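Enquirer: The amino acid sequence is not available; the structure is as follows:
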């Protein structure tokens, strides 16, 4: 290894994960609540310090927030960072992800150049994963996302990066930006007094960053309303012998009709809402025709809708095309990296297809060229690793608003409006820019029946490849579409020993169910991260969700808010999961599962 690296780390302070809540204006409530460094950022700091020491370089940690956010820097310095920079100013309050990225990029330009910028994969308060790729775009840097293992050889970075369905092996040259995965290394966490680092903290205000606009004034997205994440569940907690509890639970399940509800029942009256909806929408969602409409609709989405398609993700592409139809798009353009069959593309809802390079950065460039002519429009992208980078880069390039991980889409006065989950509740976010973007959580939107026969014209967008990231290997360990399309999902928490997962097979078989997990399970590597449900994982909308051996905190249950029926099994009668379930069995999973299998076999034959 040759040459020292000058490293910058981006860190964020959030309220303690179990204590997250929102104010009426959609901002995180901090006053009077315990605060901590975002868990993902703990890995970023640890990796930044480790890499700086290994290369003989230096590590500076940046954070944006109120004066109290200096505690993040004290902790980082105590862990080994050389110094810290606090970006704080009342003017910066209310920054959305783009305004935050602009402020961070301005500070990095002011103090740079840096060889390597390190960020966490996301944040536990929203986990949109937008800031890192937006900073990369603003600083014109290559990006490696979800880095699990990192090796530095001179000016070259070799990384194993987590993807939605597995991992990839890639390399790039510095300067570069990386976001690190949850399991990349042990987190920085220093319990002792940290006040000794105050003399190594520099404070920047908006005046140091440039003319702006900053904060809410420079934010093209706006939180219009927040609602407490109160699940509309029956909350029946059973008691007595396990066999009796299970019998009563299955009777409630049978009465709900969840086992017999057809998949097409999702989303009555809306192409963008599953059943049951998390909350009544503020404005009526456009109705759904029984089949995809022909082009030339109302144009309620404010111009054409462009769908960014990830290669190999047919299910989510069809979800996005269906959503475009429901938004009243007068024209839907499918922008993809692989030439599709024109008749198939038409049947899915594409009025025209533009083919370009499949890499996220190059596809974002092609999208920017397409939108430059129109000047307005809506862009929908999948809430995947690839989709987040493509949409975030495009938003930064255009100065456009981007809503991350939307679960419901609608329009109001030509503006794109999205409902999305946060760790503390539901937020209604609107976009106030000529081009409006959203990434959409895979699996939460229904797929409309195919459109009548036709063929979408196909053209090519010629974009020169940047070629800054070279991928040498891609490994798919799972198919996320299986979980998204499942009518029944069984989730496991850390209370289920992974060596006993085989004992769950009879339950999975009798329900024809897919297996999912909480974050603590995937953090330990017991199941692939693509199987993680919750605010930092996936959202699913099955007819039935069965949760075994998990406490059922809101950060997980937000991912199954759209499930038809929730059955929970936990030996602790005070576990929070029972308030978020329709029926709860107070028992150990090992006792309850065999009884469940017997009752379900008797019910279903």
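Expert: Structure received. As the structure is a computational prediction, the values presented were derived from the model and not from experiment.
Enquirer: going forward, measure contacts and count neighbours with C-alpha atoms only.
Expert: Noted.
Enquirer: residues contacting residue 32?
Expert: Residue 32 makes no contacts at all, as judged by C-alpha atoms under 8 Å, 6 or more residues apart in numbering.
Enquirer: Just the element for it, please.
Expert: Under the criterion DSSP states H and E, no helix or strand holds residue 32.
Enquirer: let's bring in a second model and compare:
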């Protein structure tokens, strides 16, 4: 390395997943929660420490929160960080992601110029994944999100990023900001005794007055969290036990009767015009990510539902939007193309310029790495509200946009509204239904040229199999750790019979048995197949929240007390090795062999 590096690492204190519990009223039990450093942030600390040591530089770790969050800094210093800085003040209470990013940007600026800023891919409690993009925009830095491999050559970073359906290889010039994926490096961890032994002089604090005039906290936040409600399961919870062959025959009969094997689902009706308070000017804009037609169609359908009652237009923007006939049938009135660059940072410049010139009412983007970076950068640039990773977006009685966001591992959803004139939201794919195509052709709007900004170059996208495979699958089989990779071929006949895609729980993805692009759950993907089959999973909220949009859910577990059976329509109390062959036989007996061949993937190690 050419010179010592000054590295900043941003960490967050979160509740341990295992300590999140819901009471009988489905509300979070706040007492007795265990707190820890966000798992993704542990990778950022470890990587920052390693790079600082190799270059002879320093690694400064920052966190923003209550005084108790100092424990994260102690752990980071115990693991080799040079020092820790706590950003804490009552004035900072109520900060949304934009206010948090602004405070962290001010803290970093006060501490001097850094060559590299590292943070976690996202926090496991909020899962918005917005702060890296918003902070990168405020600091005018290039961003590589979800970094899984990293090499530094002089002042150039060569990275491989873990994205929604595969990855991205890119080169970035320093200074830069990286968000770290879970398998980038072994996590930084230190025990209570090591944390307690950290000298006090290696820890310092910054308050709001040291950050600057503000505003800070709630006063600087452009979003507001309102009521929360239970994410009630409407599953049938039918359970079968006893002879496995008899179970399989009964389960297949029940699923067939309820339409689980119907190939073409009935689409939702198109929006019907009607009066609604709050009608006014300003388009509803949808950002179209290249290659994600299903997601674009979902967003356009919902945009049309939001726009029609208020007399607004739906505008589709993207670097490669569908043709006018297709876009119009999905709900777009106007289509605009962003030309000149496909880089997220450059596209954000174009979207920001478009928003400044036209002041749209709302902008909906996919909750993917692509959508989060563009929406996060534009919201930070314009100072507007951004509701991240919403599972639903609707109009309230006053005609205001309400974004419902999953919270506390999917057990509750909270209503998020924006205080700004332009409302941004990223929406999780698979959460919204598809509307019936309408007989309409969109008109072409003016193209908008964007100029490339320096910092990121040689970006090459790489995808895991077919893009949007899980999004368009009519059946999905999700496996847990009880199904080892060596046994995946046993699932092939079932995958073939159902025409199903293979997916996995978080633990399976963490162990490298399946790509993260195949992970279902709060920190993974949401899906909406006609049939979802859970095999060898416990049925935790963190996983089953991702299957909320499924038409029917079948669960297989040998433990009759497993929480899985409270989250399924039909359950089999059986060893999966016995159940799967019997299900295949029952499907054949009913003539339900209309699937297409699909081999299960083995270990990715």
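Expert: Arrived safely. Model, not experiment: these values are computed from the prediction.
Enquirer: All the helices of the stretch 401-550 of the second structure, in order from the start?
Expert: Under the criterion DSSP state H, counting those that start in this stretch, the stretch 401-550 of the second structure carries helices at the ranges 469-472, 492-498, 506-510, 541-544.
Enquirer: Deepest-packed of those, please.
Expert: Highest mean neighbour count of these: helix 541-544, a mean of 23 (counted as mean count of other C-alpha atoms under 10 Å).
Enquirer: counterpart of that one in the first structure, which residues?
Expert: Helix 541-544 of the second structure corresponds to residues 554-557 of the first structure when matched by TM-score structural alignment.
Enquirer: what's the mean gap between the matching stretch and the aligned bit of the second structure?
Expert: Between stretch 554-557 of the first structure and its aligned stretch in the second structure, the superposed structures give an average distance of 0.6 Å (mean C-alpha distance after the TM-score superposition for the first structure).
Enquirer: Show me what that stretch is in contact with.
Expert: Contacts of stretch 554-557 of the first structure (C-alpha under 8 Å, 6+ apart): 229, 423, 424, 518, 519, 533, 534, 535, 536, 577, 580.
Enquirer: How many neighbouring residues does residue 266 of the second structure have?
Expert: By the criterion of other C-alpha atoms under 10 Å, residue 266 of the second structure has 10 neighbours.
Enquirer: so how far is residue 453 of the first structure from the counterpart of it in the first structure?
Expert: Using TM-score structural alignment as the criterion, residue 266 of the second structure maps onto residue 264 of the first structure. Note on residue 264 of the first structure: its distance to residue 453 of the first structure, by C-alpha to C-alpha, to the nearest Å, is 21 Å.
Enquirer: same deal with residue 492 of the first structure?
Expert: Distance from residue 492 of the first structure to residue 453 of the first structure, by C-alpha to C-alpha: 44 Å.
Enquirer: Settle it for me: which of these two has more neighbours?
Expert: Taking other C-alpha under 10 Å, residue 492 of the first structure and residue 453 do not tie; residue 492 has more neighbours (27 against 9).
Enquirer: List the buried residues in stretch 98-109 of the first structure.
Expert: For stretch 98-109 of the first structure, burial by neighbour count (16 or more other C-alpha atoms under 10 Å) applies to 98, 99, 100, 101, 102, 103, 104, 105, 106, 107, 108.
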